[in-house]
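> I need the structure of the sequence given here:
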Amino acid sequence: MGNDKKSELEQWLEALCSDPFSSILDETVFRVDVFETETEYIVESELINCTKEQIFVTCENDALIIQVHENENINKQRVVHLPFPLLNKNIRAYFTSPILEIHISKEISANHPNRYMITIHEIDL
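Next comes the predicted model:
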């Protein structure tokens, strides 16, 4: 295998970016971007006019579910399916208005159930 072969994540990102449905959701619901560092993946969402208390992040198998609640109803939702399971990953979420960042460790680090809520930490600048 040569070094020019794309990783599974690179192939997934390319497909996500070229999917016209993703572009429509970015414009009509809220924008979602995915980044990779040496130690983690970062899913970033732009949540304009939202407070930390309105945002809920849930993990389920290979998906992050980002919801914005208004008046106890789900107002907006994006589901980000990743090319790897989220089970046993250390996942942290940070909100600095209007940006929500969800950091997913590349290493297996915890024993979590298949579905769980992520605590969102607010960062004041």
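
> all contacts plus neighbour counts: C-alpha atoms, from now on.
OK.

> which SSE is the residue most central in space within the chain in?
Compute the mean C-alpha point of the chain, and by C-alpha atoms, centre = their mean the closest residue is residue 43, 3.8 Å away. Taking DSSP states H and E as the criterion, the element that holds residue 43 is strand 40-46.

> can you pull the buried residues of the helix or strand that comes right after that strand?
Counting by DSSP H and E, the next helix or strand C-terminal to strand 40-46 is strand 55-60. Buried residues in strand 55-60, counting neighbours by 16 or more other C-alpha atoms under 10 Å, are found at 55, 56, 57, 59, 60.

> list the contacts for the fourth one?
Just to be clear, that refers to residue 59. Residue 59 makes contacts with 65, 86, 114, 115, 116, 117, 118, as judged by C-alpha atoms under 8 Å, 6 or more residues apart in numbering.

> Could you rerun that using 10 Å?
By C-alpha atoms under 10 Å, 6 or more residues apart in numbering, the contact list for residue 59 reads 65-66, 79-81, 85-87, 91, 112-118.

> Most neighbours among those, please name it.
Counting neighbours by other C-alpha atoms under 10 Å, residue 86 leads those with 24 neighbours.

> To compare with the earlier structure, here is another sequence to fold:
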Amino acid sequence: MNDESKEQPLDLRSLEKWLEQYFLDPLTNYLDETAFRIDMFETEQEIIIEALLGEFPSSQITVFLEDKSIIISAVDSTSATPQLRQRKVTFPFSVIHKHVHATFAQGIVEIFLSKNKAGSGQNRFVTLP
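From the prediction side, this is the model:
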């Protein structure tokens, strides 16, 4: 990957338009009810994604960065037939070129996507505490 893609600042107007379209999409509401709920917030420095996964311990949750997407998965391995719940959030920019970290507390996964700090430029898992 070239250094140019790592250093490009986010186009804030495009990001605002994308956020509006994402939350007005009926599929978003459907997935909130059938898989698990996701909320997004924006600060000056970060985009924050919250996934409500109260019935899962952190050991059953994964966060994976793949090109322009953040994929959050939870597997209930306690039942006879393990159940996978998954949400994929696709951004209008490459998330692998951004610094990303996550926390997990009280059943909520918080994923912090930096607007300014560069990431490795590779598909990767984000470690939960």
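
> After superposition, what is the TM-score?
The TM-score (TM-score structural alignment, normalised by the length of the first structure) is 0.85; 115 aligned residues with a C-alpha RMSD of 1.6 Å.

> and the residue nearest to the centre of the first structure, what pairs with it in the second structure?
Under the alignment (TM-score structural alignment), residue 43 of the first structure maps onto residue 49 of the second structure.

> In the second structure, what range does the longest helix anywhere in the first structure match?
Counting by DSSP state H, the longest helix found in the first structure is helix 8-18. Aligning helix 8-18 of the first structure against the second structure (TM-score structural alignment) gives residues 14-24.

> which of the residues in the matching stretch are buried?
19, 22.

> So the residue nearest to the centre of the first structure is in contact with residue 101, correct?
Yes. If you go by C-alpha atoms under 10 Å, residue 43 of the first structure and residue 101 touch, sitting 5.8 Å apart.

> Next, show the common contact partners of the two.
Common neighbours of residue 43 of the first structure and residue 101 (C-alpha under 10 Å, 6+ apart) are 32, 33, 34, 93.

> The equivalent of the second one over in the second structure and residue 118 of the second structure: what is the separation?
Across the two structures, residue 33 of the first structure finds its equivalent in residue 39 of the second structure, going by TM-score structural alignment. Using C-alpha to C-alpha, to the nearest Å, one gets 23 Å for the distance from residue 39 of the second structure to residue 118 of the second structure.

> ok, the match of residue 43 of the first structure to residue 78 of the second structure distance?
Using C-alpha to C-alpha, residue 49 of the second structure is found at 27 Å from residue 78 of the second structure.

> OK, contacts around residue 82 of the first structure?
Residue 82 of the first structure makes contacts with 9, 12, 13, 16, 34, 61, 62, 63, 64, as judged by C-alpha under 10 Å, 6+ apart.

> Verify the stated contact: residue 89 of the second structure with residue 18.
No. Counting by C-alpha under 10 Å, residue 89 of the second structure stays clear of residue 18, with 11.3 Å between them.

> so where's the longest strand in the second structure?
If you go by DSSP state E, the second structure has its longest strand at strand 108-118.

> elements contacting that strand?
Packing partners of strand 108-118 of the second structure (3 or more C-alpha pairs under 10 Å, 6 or more residues apart in numbering; DSSP states H and E): helix 3-7, strand 38-42, strand 46-52, strand 61-66, strand 69-76, strand 98-105.

> Adding distance to residue 27 of the second structure as columns, could you present these in TSV?
Formatted as TSV, these follow (distance: least, C-alpha to C-alpha, whole Å):
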stretch	distance to residue 27 of the second structure
helix 3-7	30
strand 38-42	12
strand 46-52	16
strand 61-66	21
strand 69-76	16
strand 98-105	25
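
> Tell me which of those approaches residue 83 of the second structure most closely.
Nearest of these to residue 83 of the second structure, taken as C-alpha to C-alpha: strand 69-76 at 5.2 Å.
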